[in-house]
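A.B. asks: when you get a sec, could you give me coordinates for this:
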Amino acid sequence: MLKIGIVAEYNPFHNGHLYQIRKIREIFGKDVFIAVVGSGDFVQRGEISFFDKWEKTQVNLECGVNLVAELPLYYSIQNAEIFSKMATRILDYLGMDIQVFGAEEENIEVLQKVLDLQKRQDYKDKLMGYMKKGNSYSTSQRLALKEYELDGIVKSNNILALEYMREIEKSNLGIKPFIVKREISEYNEEKVEKERKEFASASFLRNELEKILEEFCGDKNLKSKKLILKKLEKIQKFVPEKSFEIILENLEFKIKNGINFQKLKEEIFKIVKYKILTEKKEKIMEIYDINCEIYARIYKGAEISKNYREFLENTKSRNLSNRRVERIILNILLNIKAGMMDFEINYVRILGFDKKGQEYLREIRENNNFEDIEGKNGFEKKNIFVNWKDIEKFGKFFENNGNMGNSENIEKKENIKNFKIQENFFEKIKIEKNGFLLKELFLEKKEKLNPIVYLNN
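C.D. replies: From the prediction side, this is the model:
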C-alpha cells in the first residue's frame, strides 16, 4: 500500500485542500493511504487557530484523509524552516513513502536547482551581505536569488516546499517529495474577484470570518443569524460542505461567547507585557528565538506600547518581521525555552483515524511494540499514541524509572545526550499542557484526551 503524507494547517479547510486530496488519489490511485501532519490550536503565523485541532481533524477524515497527527505545539508556532522540518520528520517517522505539497512552481527540478544553489559559498556570501544590511531573512533570500534570476521563486508555498525538500535531503529521509501545483489562489491574498468560483486562500477566508466576528461579537442570542448567513455566502462557495458546517458552528460559539481574535490578542499582550517588564532579563533571554538585540526591542516596545498593534509597530525592524514578533509573543506566553528545542521526535500524538488508519495503527503496534512503555529503549521505538494520558504516562515512566540519571551513566557522552533528551521531553509535555490551559482560558474549550474515530467510510 502506497502511503502519502501531507503537511497542512487547514485554517480553515477549503476547496484547495480538498482538490489536493482528490488529486493525490487521481495520480496515485484511489486506494492510497493518506496521512496529514498539521498544527493544532496554535498556528505557524504565531496566532490562535480559527479551527481548533478537533474541527480540523473531523473535516480531514470526512474529506478522505485516513490518519491525522498533530505537529507538537512547540514546533508548530516556529518559523517555516522548523515547522516544515519537524512536520516532514514526523511523516517519515510514521512511515510515509511520499510527501505531497502544493507550490507555485510545479517543476520540482527548478526547486532542486535553488536548493543546490543555496549550498554554494557565493550564494551564502550574497545572502549574508543582504542580512548584514539589516534585511530580514526572507527579503535577503529574495534579493540574493534575484542575482541569479530566481527571485520569482520566493513565494510562500515555494519556500515551504524548499524547506521540505531540504530536510528530506539533509536528514537522508526515506520519504520522497512530490508537487501538486497550487491552483489559482495566492497564499496571502486578502481579496478575490467576484468571478472567482471555486478557490480562495485561507488568508482571505480568515479575514472574512474575522470581519464577521468583529461585527457581531457578543450577540448572545444570535439575533443577527440571518445577517451572518448572508455574509457567509461570500465564502461558502470556496469551502466543502462539512467545512462550512463547522465554520458556522464555530462562528456561532465565538459570537455567543464574545470571542474575538483581536480581543484575544489584546489579552495575550497584557500577559506577555507583564512578563517582559517584571521578569529578570536572564529569564526572558531563556525563551526560544530571543537574543540581546531582540530582548532590547521587545522590552522597549512593551514599555511604550498600550496595545498589541502598537507593540508590533514599535518592535518590528528590517530584520524583525511582525510574524516573527508574534511567534516570540507565543513563545513567551507558553514559556518555550531555547534549551528544550532539541528537534527530537519524542512522541507522535494521533488526533483521528478512519478504518484504514485504524488498520495501519494496528500494523505499527505489531511491528514496533506500539505504546510499549515498559521497553528498555523507549526513545528508540516509534512512540505513537492515540490518547494524551498515555503520553503523560510515558513521560512519568522515564521520570521514575529512567536509567540515565545516575552519575556513573551520565559520565558517558551518549548518556549525557539521552539524559538531556529525557529532560527536554518533560518540558515539552508542560508546554503542551500550557496550550491546553490557554485554550480553555481564551476559547472556553477543554482539551479532549481521545482521538476522533471516523468509521463511516
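A.B. asks: from now on I want contacts and neighbour counts done on CA atoms only, so please keep to that.
C.D. replies: OK.
A.B. asks: could you list every helix and strand in contact with the lengthiest helix in the chain?
C.D. replies: Of all the segments of type helix in the chain, defined by DSSP state H, the longest one is helix 413-443. In terms of contacts (3 or more C-alpha pairs under 8 Å, 6 or more residues apart in numbering; DSSP states H and E), helix 413-443 is packed against helix 73-76, helix 322-334, helix 388-401, helix 407-410.
A.B. asks: look at the residue nearest to residue 328 when sequence neighbours are not counted and say how many residues are nearby.
C.D. replies: Nearest residue to residue 328, sequence neighbours excluded (C-alpha to C-alpha, 6 or more residues apart in numbering): residue 289, at 6.8 Å. Residue 289 sits with 19 neighbouring residues when counted by other C-alpha atoms under 10 Å.
A.B. asks: surely residue 289 meets residue 339?
C.D. replies: No - if you go by C-alpha atoms under 8 Å, residue 289 and residue 339 don't touch, sitting 10.7 Å apart.
A.B. asks: picking up where we left off before, would you turn the helices and strands packed on helix 413-443 into CSV with distance to residue 133 and mean neighbour count?
C.D. replies: Shown next, in CSV, are the helices and strands packed on helix 413-443 (distance: least, C-alpha to C-alpha, whole Å; neighbours: other C-alpha atoms under 10 Å):
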stretch, distance to residue 133, mean neighbour count
helix 73-76, 29, 24
helix 322-334, 18, 21
helix 388-401, 45, 16
helix 407-410, 44, 12
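A.B. asks: to compare against the first, here's another:
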Amino acid sequence: MSLFCHRIEVKSVQTAGIIIEYNPMHDGHLYLLEQVRAQLGADTAFVGVMSGNFVQRGDFALLRKHARARAAVESGVDLVLELPLPWAVASAERFARGGVEILSATGVVTHLAFGSECGDAAALERLAEALHCEAFPALLRRELERGDSFPAARQRALAQLTSPKDAALLSDPNNILGVEYCKALLQKKSAIRPLTVRRAGTPYHGTDLVGAQPSATLLRTLLRSGERDRALALMPPVVRRVYEAEEAAGRAPVFRENAERAMLARLRSMTEADFARLDEGREGLYRRLYETSRSACSIEALLDETKTRRYARTRLSRMVLWAYLGLEPAAFPRQVPYLRVLAANGRGRELLGRMRKCAGLPILTKPADVRELPPVAGELFRQEVRATDLYTLAYPDLFAAAGGTEWREGPVILP
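C.D. replies: Sure thing, here's the model as predicted:
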C-alpha cells in the first residue's frame, strides 16, 4: 500500500501548483499547462513557484525574475510566487522541498504538476517511498564506498529496494526532480497530489531541436552563440515579446560570462577556510576548487579542471555561485518565512484573496512590508537584495544595473 494518502475532496475547479524556472519559458512548458487542464479541467487555476534571478544549476537566469514572471502569467499561469534564493540555488532535494513547502503553505493547491521523461507518477512515488525507507542510507553508503558518482550509487541502492526498472528512471533529469517532489510531499504528509505529464520534444539538456519543442538549454545555447533570430523564432510569441522588451532596456540576455571577472576576483580573494564553508558534504571538494581558483582564467576552465567522475558539474557551479553571492549552506534558513508575490492576473488575485484566509505563511506583496515580519524574513529579503544587485552587474548595459531594485519593484499585476 502506498504511503501517499490521497484524500482530497473532488471539486469542480482544481488548483495546480508548478515549480518552475522558465529559463526561458518555451513550448514544452505551454504543453504541460495544456495537458494538466486536459486532465483536471479547463478551469484549472495555476500557482507557479519560480526561482528568482539565479537558478538551481548554479547559474544566472537569462531574464530577470519579474520579466519571467510576466511571461508566465501572460502564458496561462495565474499566480507566481518566488522560490527564495537559498532554495533556488540548492540541490534538487532542497529545491523541491522549498517549492513543495510554498505550495503547501498557500492552502489552495490541490495538485503538483510537473513534466517527466517517464510520465508515470506511480513509479516516481515508489522511488520516493524507497528514498524515505530506513534501510536506504546504509545501502547508499555502501554503494558510495565503491567510489562511483552519487547518482550512480543512489540508483544501485534504490534497485535493491524497488526494481532495476524503477531505479533506472533516475537516469533522466526530470524524473529525478519528480521523485524529489514526491519525496517532499511524502515528508510533509501533504494532501497535494502529484500529477506528471510525459515530456515531449527536445530532451532537457538537448542542444539539437527534436520535434517542435525546443529545450531551454537549446534556446540559451543559440542566444549565447549569437543565433538570436533563430532563438526568438523558437520562443512562444509572449516570451519573445518579453525578451525583446528586456533586450531593448539593456537587461537581456544575462549570462554568467558577463560577470566572470567579478566572480574570479571574488574566488581569488577567498581563503581556503572560506572555501571550506561552501562544502556542505564535507568531502574535501573545496580543496580542489580552492587550488584551481588560484590560476583559472575563466569559470568554464575552473569547472572543467575541478570536475571529477564523483562530483557533478552542477554541484561545483553552485559552490562558485554561493561564493560570488556570499552564501554559506550552513546558514541557509530551515523554512521559508513568507510567500512573495512576483506576478498575478485577475484569477491570481482571487487566489490571493483566498490565501489571506488560509495560508500558512505571511503573504508579501510590497517589499517594504518585510520590515513588519520576523527577523529571519528580513535577513532573507536583504540577502535577495544583495544577490539582485550582483545579478544586475551581468546586464549587457551596465547603465541599466541600478542597485536596490528589490526595494522598488513590486509584483507584475495583469488583468
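A.B. asks: closest to residue 293 of structure 1 out of the helices and strands packed on helix 413-443 of structure 1?
C.D. replies: Among those, helix 322-334 comes nearest to residue 293 of structure 1, with 12.8 Å by C-alpha to C-alpha.
A.B. asks: so where do the helices sit in the stretch 201-350 of structure 2?
C.D. replies: 216-224, 228-234, 237-248, 260-268, 272-276, 285-293, 299-306, 313-325, 346-358 (DSSP state H, counting those that start in this stretch).
A.B. asks: output those in JSON lines; the columns should cover distance to residue 411 of structure 2.
C.D. replies: Converted to JSON lines, these look like this (distance: least, C-alpha to C-alpha, whole Å):
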{"stretch": "helix 216-224", "distance to residue 411 of structure 2": "24"}
{"stretch": "helix 228-234", "distance to residue 411 of structure 2": "26"}
{"stretch": "helix 237-248", "distance to residue 411 of structure 2": "16"}
{"stretch": "helix 260-268", "distance to residue 411 of structure 2": "30"}
{"stretch": "helix 272-276", "distance to residue 411 of structure 2": "36"}
{"stretch": "helix 285-293", "distance to residue 411 of structure 2": "38"}
{"stretch": "helix 299-306", "distance to residue 411 of structure 2": "33"}
{"stretch": "helix 313-325", "distance to residue 411 of structure 2": "24"}
{"stretch": "helix 346-358", "distance to residue 411 of structure 2": "11"}
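A.B. asks: so which of those gets nearest residue 401 of structure 2?
C.D. replies: Taking C-alpha to C-alpha, helix 237-248 is the member of those nearest to residue 401 of structure 2, at 12.4 Å.
A.B. asks: how far apart are the closest one and its match in structure 1?
C.D. replies: Taking mean C-alpha distance after the TM-score superposition for structure 1, the mean distance separating helix 237-248 of structure 2 from the aligned residues in structure 1 is 2.5 Å.
A.B. asks: residue 325 of structure 1 is in contact with residue 314, isn't it?
C.D. replies: No - applying C-alpha under 8 Å, one finds residue 325 of structure 1 not in contact with residue 314, separated by 10.6 Å.
A.B. asks: whereabouts in structure 2 does stretch 318-326 of structure 1 align?
C.D. replies: Counting by TM-score structural alignment, stretch 318-326 of structure 1 falls onto residues 309-317 of structure 2.
A.B. asks: now do the same end-to-end measure for the matching stretch.
C.D. replies: 15 Å (C-alpha to C-alpha, to the nearest Å).
A.B. asks: so what touches it?
C.D. replies: When contacts are defined by C-alpha atoms under 8 Å, 6 or more residues apart in numbering, stretch 309-317 of structure 2 is touched by residues 57-59, 91, 147-150, 289, 303-304, 306-307.
A.B. asks: count the neighbours of the nearest residue in space to residue 272 of structure 2 that is not next to it in sequence for me.
C.D. replies: With C-alpha to C-alpha, 6+ apart as the criterion, residue 272 of structure 2 has its nearest non-adjacent residue at 6.1 Å, and that residue is residue 290. A count of neighbours around residue 290 of structure 2, defined by other C-alpha under 10 Å, yields 21.
A.B. asks: aligned to residue 290 of structure 2, what sits in structure 1?
C.D. replies: By TM-score structural alignment, residue 290 of structure 2 lines up with residue 299 in structure 1.
A.B. asks: do the same with residue 53 of structure 2
C.D. replies: That one, residue 53 of structure 2, aligns with residue 41 by TM-score structural alignment.
A.B. asks: and that match, how many neighbours?
C.D. replies: Neighbour tally, residue 41 of structure 1, other C-alpha under 10 Å: 26.
A.B. asks: three-state assignment of residue 99 of structure 1?
C.D. replies: strand (DSSP: H, G, I helix; E, B strand; the rest coil).
A.B. asks: hmm, it is touching residue 175, no?
C.D. replies: Yes - between residue 99 of structure 1 and residue 175 a contact is recorded at 6.4 Å, counting by C-alpha under 8 Å.
A.B. asks: and the match of stretch 318-326 of structure 1, how far from the chain's centre?
C.D. replies: From the chain centre to the centre of stretch 309-317 of structure 2 is a distance of 17 Å (C-alpha atoms, centre = their mean, to the nearest Å).
A.B. asks: stretch 142-159 of structure 2 now?
C.D. replies: 25 Å.
A.B. asks: that stretch: which residues count as buried?
C.D. replies: Neighbour-count burial for stretch 142-159 of structure 2, counted by 16 or more other C-alpha atoms under 10 Å, picks out 143-144, 150-159.
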